[in-house]
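Novice: predicted model follows, preceded by the sequence.
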Amino acid sequence: MNLPGAIGWLSHPALQVALLLLLALILFTFRWRRPGLVAACVAVAWLWVSSTPAFALWMQDGLQNAYVSRDAAAYPTADAIVILGGGTLPRGGLDWREDEARAQATRLGFGLELFRHARAETILLSGGDQALKMAHRLEEQGVPSTAVLTEDESINTHENAVNSAALLKKENLHSILLVTAGIHMPRALASFAHEGIVVIPAPPVDRSLIDSPPWWPKRKALTLTARCLREYVGMWGYRLRGWV
């Protein structure tokens, strides 16, 4: 596992709780009962708090409040629409307009909606794991291949920005509508701006709202907390490396 991957795992509350409980077990083994009890209590408390919708949504708001999604027609025009991989793709083989709300909640679906509203004439798909698959899905929806560029070598947000910027500048495209998840937008926007690209953030509609009592633990809330922590840690790491 590479360093970014290891940091991503370590930022997950479930792993942090497991490590704290392991520490508690070691302390109890050596009869250091009070420190062991403290470690165990901290583990249980952190698992509870990080699993609550109230905490998860607070973390989420801190990342994406500045990037509220709008209707596609409300965005200004740009030279290109850049869609980053990593999100759920709409189902293939179907007209996405049959389930428009679900499609537009995805990065690819919202990027397509921007294209259909003539916000840009070019779509750039970036992400080694999804770029070609996304291009195929857009072709199914009637997007001409001449309007699509693919960048299929990047494995992280930094490489998304570096590789995409090189392609954009080669095509004399300097301003973009950047489509990625709201919580990922701060790091992605900063990475592209660092490469000299004019960025208009265009996150898809957020469907991650958690309908539960705010302080009652829920697995979906724990997942959202983990994603937010990864973004905070990721931004810190990118600043240290001079990538943003």
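Specialist: Structure received.
Novice: only C-alpha atoms for contact and neighbour calcs from this point on.
Specialist: Noted.
Novice: state the distance from the residue nearest the centre of the chain to N156.
Specialist: Centrality entry for the chain: nearest residue to the mean C-alpha point is H184, 3.8 Å, by CA atoms, centre = their mean. Per CA to CA, to the nearest Å, H184 is found 12 Å from N156.
Novice: SS state for the residue nearest to the centre of the chain?
Specialist: Following DSSP: H, G, I helix; E, B strand; the rest coil, we place H184 in the helix state.
Novice: list the contacts for it?
Specialist: Applying CA atoms under 8 Å, 6 or more residues apart in numbering, one finds that H184 lies in contact with 63-64, 231.
Novice: in the chain, mark out all the helices, start to finish.
Specialist: Along the chain, the stretches classed as helices by DSSP state H are 3-10, 13-29, 33-50, 53-64, 100-104, 107-116, 131-140, 157-170, 185-194, 219-241.
Novice: nearest to L89, out of the ones you listed?
Specialist: Closest to L89 of those, according to CA to CA: helix 107-116, at 6.5 Å.
Novice: second structure follows, compare the two:
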Amino acid sequence: MFFVAAKIFWALFQPSNLAAILAAGGLITLIIWRRLGLTLLAASAMLLITFGVLPTGQWLIAPLEARFARPSDDAIKTAAGLIVLGGTEQPGMMRSRGEPSLGFEAARLGGAAALAHRLSDKPVIYTGGYREPGGISQADVARDFLLGVGIAKKRLILEDQSQDTAENAIYTQKILGQRADKPWLLVTSAFHLPRAVGAFHRAGMTVIPYPVAYRSSGNGVNVWNFDVAENLRISDLAMHEWIGLAAYYMSGRSATLFPAP
């Protein structure tokens, strides 16, 4: 129920979609109620300027990405293995094209692969259960990608039932059993780590956060690049995480509002 409600809410209220909904509503309303139509169009324009032209997305995503730094080499060596969270895989494209296809957050899986090579013989757990009607899942895409970049099949553990970050944590903990008491590297996009850490701590796991796929510079400089599509994308990601942090805290999926090291 939470998963479905979250998907519906976000489909309506992420900044890029909301701007489009207001614009469409404004154009339709102009026919019968001019003042309301103009108001909706003005609101749509303000959203586009705020989230698509100004570097608002950078301002919003920077503190999320700064929350957890990369662990030291010594900390990495203590890990029992690594857990990589799904979200970038495209099962539909793999089904139609016959090869692993990754989306905007491809660096998430790429970063996990690079880290897996450093750990040489330790297990690699992939968690992500979205499945296309054709039967191919995110886990299938991740498996083929990781095998293709040289990760040994015997090291891979696939969790293909979870539908969101909280379920990533719950199902991974169940798979690991007693091994969940050991520290595991948690690999996901830097902006996603605070919510992911909160969920895994709530599931009773000890994790070492390992951020990848940064979207902000980290040096305090917010680039005003006038790339409206990219700015909207970053704004959507950042707003999704801030709202997600609040929702996880209020629903008991995380014990803290903004998990910290």
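Specialist: Good, I have the coordinates. Quick caveat: nothing in here was measured; it's all calculated off a predicted structure.
Novice: can you pull the TM-score for these?
Specialist: Counting by TM-score structural alignment, normalised by the length of structure 1, the TM-score of this superposition works out to 0.79. Behind it: 231 aligned residues with a CA RMSD of 3.4 Å.
Novice: residue in structure 2 matching the residue nearest to the centre of structure 1?
Specialist: With TM-score structural alignment defining the correspondence, H184 of structure 1 maps onto H192 in structure 2.
Novice: from A62 of structure 2, how far out is its match?
Specialist: Noted for H192 of structure 2: a distance of 12 Å to A62 of structure 2, by CA to CA.
Novice: also S96 of structure 2?
Specialist: For S96 of structure 2, the distance to A62 of structure 2 under the criterion CA to CA works out to 36 Å.
Novice: then T29 of structure 2?
Specialist: Counting by CA to CA, the gap from T29 of structure 2 to A62 of structure 2 is 38 Å.
Novice: go on, I234 of structure 2?
Specialist: Computed with CA to CA, the distance linking I234 of structure 2 and A62 of structure 2 is 10 Å.
Novice: if I look at these two, which residues touch both of them?
Specialist: Taking CA under 8 Å, 6+ apart as the contact criterion, the common neighbours of I234 of structure 2 and A62 are R215.
Novice: what about the counterpart of G237 of structure 1 in structure 2, distance to F2 of structure 2?
Specialist: In the superposition onto structure 2, G237 of structure 1 corresponds to A247 when matched by TM-score structural alignment. As defined by CA to CA, A247 of structure 2 lies at a distance of 10 Å from F2 of structure 2.
Novice: quick check on these two: which one has the bigger neighbour count.
Specialist: Neighbour tally, A247 of structure 2 and F2, criterion other CA atoms under 10 Å: the higher count belongs to A247, 17 against 9.
Novice: list the residues that contact the more buried one.
Specialist: Applying CA under 8 Å, 6+ apart, one finds that A247 of structure 2 lies in contact with no residue.
Novice: from memory L25 of structure 1 sits against G36, does it?
Specialist: Yes - in this structure, L25 of structure 1 sits in contact with G36. The criterion is CA atoms under 8 Å, and the distance is 6.8 Å.
Novice: the more surrounded of those two?
Specialist: Neighbour comparison, L25 of structure 1 and G36: the larger count goes to G36, with 22 against 18 (by other CA under 10 Å).
Novice: is it true that that one touches T29?
Specialist: No - applying CA under 8 Å as the test, G36 of structure 1 and T29 come out as separate, 9.0 Å apart.
Novice: which non-adjacent residue is nearest I61 of structure 2?
Specialist: In space, and not counting its chain neighbours, I61 of structure 2 is closest to A238: 4.9 Å by CA to CA, 6 or more residues apart in numbering.
Novice: and A221 of structure 1, how far from L27 of structure 1?
Specialist: As it turns out, when the distance is counted by CA to CA, A221 of structure 1 lies 30 Å from L27 of structure 1.
Novice: ok, the two, which is more surrounded?
Specialist: Between A221 of structure 1 and L27, counting by other CA under 10 Å, A221 is the more crowded of the two (25 against 17).
Novice: in structure 2, what residue corresponds to that one?
Specialist: For A221 of structure 1, the equivalent position in structure 2 is taken to be N231, counting by TM-score structural alignment.
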